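Chemist: pasting a predicted model and its sequence here:
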Amino acid sequence: MNPWNTPERLALRQAVTAFTQTEIAPHLPQWEDDGLLPRELHKQTADAGFLAIGFPEEVGGVGGDTIDVAIATEATLLGGGSGGVQASLFTHGIALPHIVDSGNADLIDRYVRPTLAGDLIGSLAITEPGGGSDVAGIRTRAVRDGDHYVVNGSKIFITSGVRADFVTTAVRTGGEGHGGVSLLVIDKDTPGFTVSRSLRKMGWHCSDTAELSFDDVRVPAENLVGEENTGFYQIAQQFVSERLWLAICGYATAQRCLDLATEYAKERDTFGKPLSTRQVIRHKLVDMHARTAAARALTRAAVERSVTASKSDTSMILDAVIAKDQAVACAEYVATEAVQIFGGMGYMRETEVERHYRDVRILGIGGGANEVMRDLAAKLMGL
């Protein structure tokens, strides 16, 4: 049986699509203008059973694996959602896994359960000004002082950083390099912790993004995630999931753009005939379909492998990197061609493809830039 089309997963796809079409898509233009999602959407999504997909029931999740996460992501985008909605509504997908894997019952009870219930919003803070993809170069410092760590430094490009109640934060607790990095959960209302500014972006307008500042922030030592100085390895273990999610967003956005462009080409008359009768447009749509199908097949194969592969299987890293690379290229190409097919209307903010055109640009930067990913792929290939 095709694991993507079991009765349960078909029902999941239909339910998420219906939720998106009624609770998200009609409000998305306003949320884009507002620059953030309403907090109540988290609770709505949790109550509908979709916020905690992929998290174990024993920590407050609803179960499921990466295939279920992929199906929900696809359905959201194909139902009229956006990459910005996915990034902001499901930021806990990168903020919580380290806590869950640590097995720390106290942290799970204080942060994981209420977040999956839609009562809290969490984010992940790794990137620093001038740091980019260099996770081993973290400079935000956490110095142990009795039962607390005193944190000083700054973070940038933090998704959901404006609305977050807590931030899983990469800090330097040891010496230079990857061996001196740790993870601390820092509550937003802790004295000295401020949102320096809310950042305006090219795309993902409905997803708030922040610059954060830490000035002698005292964090309880009990908020340490895992062992001290193991943060780099914890972060690296989650890279495969993040890159696969970005790849899923890539091919799903491409499919949505293809669907919109196809429908528009059938409806739009040019010189007395539908645009879809023009050979050049027909060939564009065929090429868009072929690239989307290829990216979807490659990514889904990697997703399926991730469900059964062990975390020590380094070949999974290569699979995720290549899937992301191909899906990003597909999304950028298809979104560009969709705007071209829409013509002048494709340049208007009222047209959905215009939003996707802006949104997909981040996919080749976030989760590891294209250039970093290709260099990593070469190393994994033994080159």
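Modeler: Cool, got the structure.
Chemist: could you use CA atoms for every contact and neighbour count after this?
Modeler: Will do.
Chemist: wait, doesn't residue 354 sit right on residue 339?
Modeler: Yes. Using Cα atoms under 8 Å, residue 354 is in contact with residue 339, at 6.5 Å.
Chemist: residues that sit against both of the two, list them.
Modeler: Taking Cα atoms under 8 Å, 6 or more residues apart in numbering as the criterion, residue 354 and residue 339 both touch 346-347.
Chemist: between those two, who's got more neighbours?
Modeler: With neighbours defined as other Cα atoms under 10 Å, residue 354 and residue 339 compare such that residue 339 has more, 24 against 21.
Chemist: pretty sure that one contacts residue 355?
Modeler: No. Between residue 339 and residue 355 there is no contact, the gap being 9.9 Å when judged by Cα under 8 Å.
Chemist: and residue 142, helix, strand or coil?
Modeler: strand (DSSP: H, G, I helix; E, B strand; the rest coil).
Chemist: helix, strand or coil for the residue nearest to it when sequence neighbours are not counted?
Modeler: Closest residue in space to residue 142, ignoring its immediate chain neighbours: residue 151 at 4.3 Å, by Cα to Cα, 6 or more residues apart in numbering. Assigned with three-state DSSP, residue 151 falls in the strand class.
Chemist: for residue 151, what are its contacts?
Modeler: Counting by Cα under 8 Å, 6+ apart, residue 151 has contacts 140-143, 171, 214-219.
Chemist: let's go with 7 Å and repeat that
Modeler: Residue 151 makes contact with 141-143, 214-218 under the criterion Cα atoms under 7 Å, 6 or more residues apart in numbering.
Chemist: cool, and residue 120?
Modeler: Neighbouring residues of residue 120 by Cα under 7 Å, 6+ apart: 114, 165.
Chemist: what about it, distance to residue 112?
Modeler: In this view, residue 120 and residue 112 are 9 Å apart by Cα to Cα, to the nearest Å.
Chemist: let's bring in a second one:
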Amino acid sequence: MNNMYFTEEHNLFRKSLQDFLQKEVVPNIETWEKTGSIDRSIWKKFGDMGFFGINYPEAYGGLNLDLFYTVILLEELQKINSGGFAAAIWAHAYLAMTHLNAEGDHTIKQKYLAPSITGDKIGCLCITEPFGGSDVAGMRTTAVKEGDHYVLNGSKTFITNGVYSDYLVIAAKTNPELGNKGISIFVVDRDVDGISATKLDKLGWRASDTGEIAFDNVKVPASNLMGKEGKGFSYIVQHFSLERLIMGVNAHARAEFALEYALKYMSERQAFNKTIDKFQALRHNVADLYTDMEICKEFNYSVTYRLNKGEYVVKEATMSKLKATKMADEVIYQCLQFLGGYGYMEDYPMARLLRDSRLGTIGGGTSEILREILSKIIIDKKEYKPAT
């Protein structure tokens, strides 16, 4: 383990997390992958262990720890080979809860953040729309002010925890004529009238519930507005750094898991009277893949270090997601090849890894969008600044 970033306390946390996952999660993964539904009880167990409160204030039940504890959580979740379960956990803890903590007032934090930390409430973040995709500014969902409440209409799609969550953090246009300057953020209870959700059938991430959500004249109390009206786009962009870094860390972790599994298999698999890890063509391929993985991992740790210090690392986090997710797809594709026919079998981990990894270059901003953002930063000298 890299002692530049991880202390003995970090390492003890990793061991405790590994033991917890092996005892409480791994025995249930196959069932959850088949049903597409995660038992509610596991959320409470995560909360009891403090895993949802890693980065959140002690005033609301959090632990207020540094971001490298989050890196450990993300890495270990990838190594139990259920991208869907991992996504359900981190989408709650670092998408929905990030907005609650950053933009929610004290009342909202007491009502939603505190029970999210304990695992009593599950959240989802609703930004992507059927017609918008990565075009956040082009969203069509509206929230029209009427007295002491807003009326919400529109739809969202590809929402992780979109079916079984207890509350929704929603981006909507309060002033559509202002474009991205007219977007606001709300938190809404699942059980209010006018909200309906449809579960989507996916290639991978089978354990998670990904939903398409419709809002039909949903009445949202004005007190459920988070932050300032019209500042929603700035809030979303500001949190992209964490979201993209999370997906970069996820990518290097699953690539590392794939390589570790493939190397173990290759050390046991015999062909032509020797184990296949002795064949030069395969050895050199592994060396290239491992190098790519390690470079991404070290870069991600460096970006984590800077983000943890409060730096605005939107460029570096965008690079992290762009490079690491592409690397993970390539590594896992080759690791499946190392296993030959067995790599194609569902009894081995590579088939699921390959499916789950494929979303990395799509979710949280496609690679094409990320390249355009980086082009603007690098070529056009565009500057992105924190929300004020």
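Modeler: Alright, I've got the coordinates. Fair warning: this is a prediction, and the values are worked out from it, not measured in the lab.
Chemist: returning to what we had before: and the contacts of residue 151 of structure 1, which of them are buried?
Modeler: 141-143, 214, 216-218 (16 or more other Cα atoms under 10 Å).
Chemist: for the stretch 151-300 of structure 2, which segments count as helices?
Modeler: Here the stretch 151-300 of structure 2 has its helices, by DSSP state H, counting those that start in this stretch, at 232-268, 280-308.
Chemist: I'd assumed residue 171 was in contact with residue 149 of structure 1.
Modeler: No. Taking Cα atoms under 7 Å as the definition, residue 149 of structure 1 is not a contact partner of residue 171, at 10.1 Å.
Chemist: quick check: neighbours shared by the two?
Modeler: residue 142.
Chemist: between those two, who's got more neighbours?
Modeler: residue 171 (26 against 22).
Chemist: now do the contacts for the more buried one.
Modeler: Residues in contact with residue 171 of structure 1, defined by Cα under 7 Å, 6+ apart, are 138, 140-142, 181-183.
Chemist: mapped onto structure 2, which of those hold?
Modeler: Retained in structure 2: 140-142, 181-183, out of the contacts of residue 171 of structure 1 (criterion both residues aligned by TM-score structural alignment, their matches' Cα atoms under 7 Å).
Chemist: tell me, how many residues neighbour residue 103 of structure 2?
Modeler: Residue 103 of structure 2: 19 neighbours (other Cα under 10 Å).
Chemist: run a quick neighbour tally on the residue nearest to it when sequence neighbours are not counted.
Modeler: Using Cα to Cα, 6+ apart and skipping the chain neighbours, the partner closest in space to residue 103 of structure 2 is residue 227 (4.7 Å). Per other Cα under 10 Å, the neighbour tally for residue 227 of structure 2 reads 18.
Chemist: hmm, back to that, ok, the aligned residue in structure 2 for the residue nearest to residue 142 of structure 1 to residue 215 of structure 2 distance?
Modeler: Residue pairing (TM-score structural alignment): residue 151 of structure 1 is matched to residue 152 of structure 2. Distance, residue 152 of structure 2 to residue 215 of structure 2, using Cα to Cα: 6 Å.
Chemist: what's the answer for residue 150 of structure 2, then?
Modeler: Residue 150 of structure 2 sits 12 Å away from residue 215 of structure 2, taking Cα to Cα as the criterion.
Chemist: again, but for residue 200 of structure 2
Modeler: Relative to residue 215 of structure 2, residue 200 of structure 2 is positioned 17 Å away (Cα to Cα).
Chemist: equivalent analysis for residue 349 of structure 2, please.
Modeler: 38 Å.
Chemist: please, which helix or strand holds residue 132 of structure 2?
Modeler: Residue 132 of structure 2 is part of no helix or strand, with elements assigned from DSSP states H and E.
Chemist: wait, isn't it in contact with residue 139?
Modeler: Yes. Here residue 132 of structure 2 reaches residue 139: they are 5.8 Å apart, a contact under Cα under 7 Å.
Chemist: looking at these two, which one has more neighbours?
Modeler: Legend: neighbour count by other Cα under 10 Å for residue 132 of structure 2 and residue 139, higher for residue 139 (25 against 15).
Chemist: can you find the partner of the more buried one in structure 1?
Modeler: In structure 1, residue 139 of structure 2 lands on residue 138 (TM-score structural alignment).
Chemist: residues contacting that match?
Modeler: 171-172.
Chemist: swap in residue 219 of structure 2?
Modeler: With Cα under 7 Å, 6+ apart, residue 219 of structure 2 has these contacts: 149-152.
Chemist: let's go with 10 Å and repeat that
Modeler: Contacts for residue 219 of structure 2 (Cα atoms under 10 Å, 6 or more residues apart in numbering) come out as 143-146, 148-153, 188, 192-194.
Chemist: which of those does structure 1 keep?
Modeler: Using both residues aligned by TM-score structural alignment, their matches' Cα atoms under 10 Å, structure 1 keeps these contacts from the contacts of residue 219 of structure 2: 143-146, 148-153, 188, 192-194.
Chemist: which of those residues tops the neighbour count?
Modeler: residue 143 (27 neighbours).
Chemist: I'd guessed that residue sits against residue 217; true?
Modeler: Yes. Using Cα atoms under 10 Å, residue 143 of structure 2 makes contact with residue 217 at a distance of 9.1 Å.
Chemist: list residues touching both of these two?
Modeler: 150-154.
Chemist: okay, those in JSON lines with distance to residue 42 of structure 2 next?
Modeler: Putting those into JSON lines (distance: Cα to Cα, whole Å) gives the following:
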{"residue": "150", "distance to residue 42 of structure 2": "34"}
{"residue": "151", "distance to residue 42 of structure 2": "34"}
{"residue": "152", "distance to residue 42 of structure 2": "32"}
{"residue": "153", "distance to residue 42 of structure 2": "33"}
{"residue": "154", "distance to residue 42 of structure 2": "32"}
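Chemist: grab the nearest non-local neighbour of residue 228 of structure 1.
Modeler: residue 182 (5.5 Å).
Chemist: again, but for residue 374 of structure 2
Modeler: residue 315 (6.7 Å).
Chemist: do residue 213 of structure 1 as well
Modeler: residue 154 (4.5 Å).
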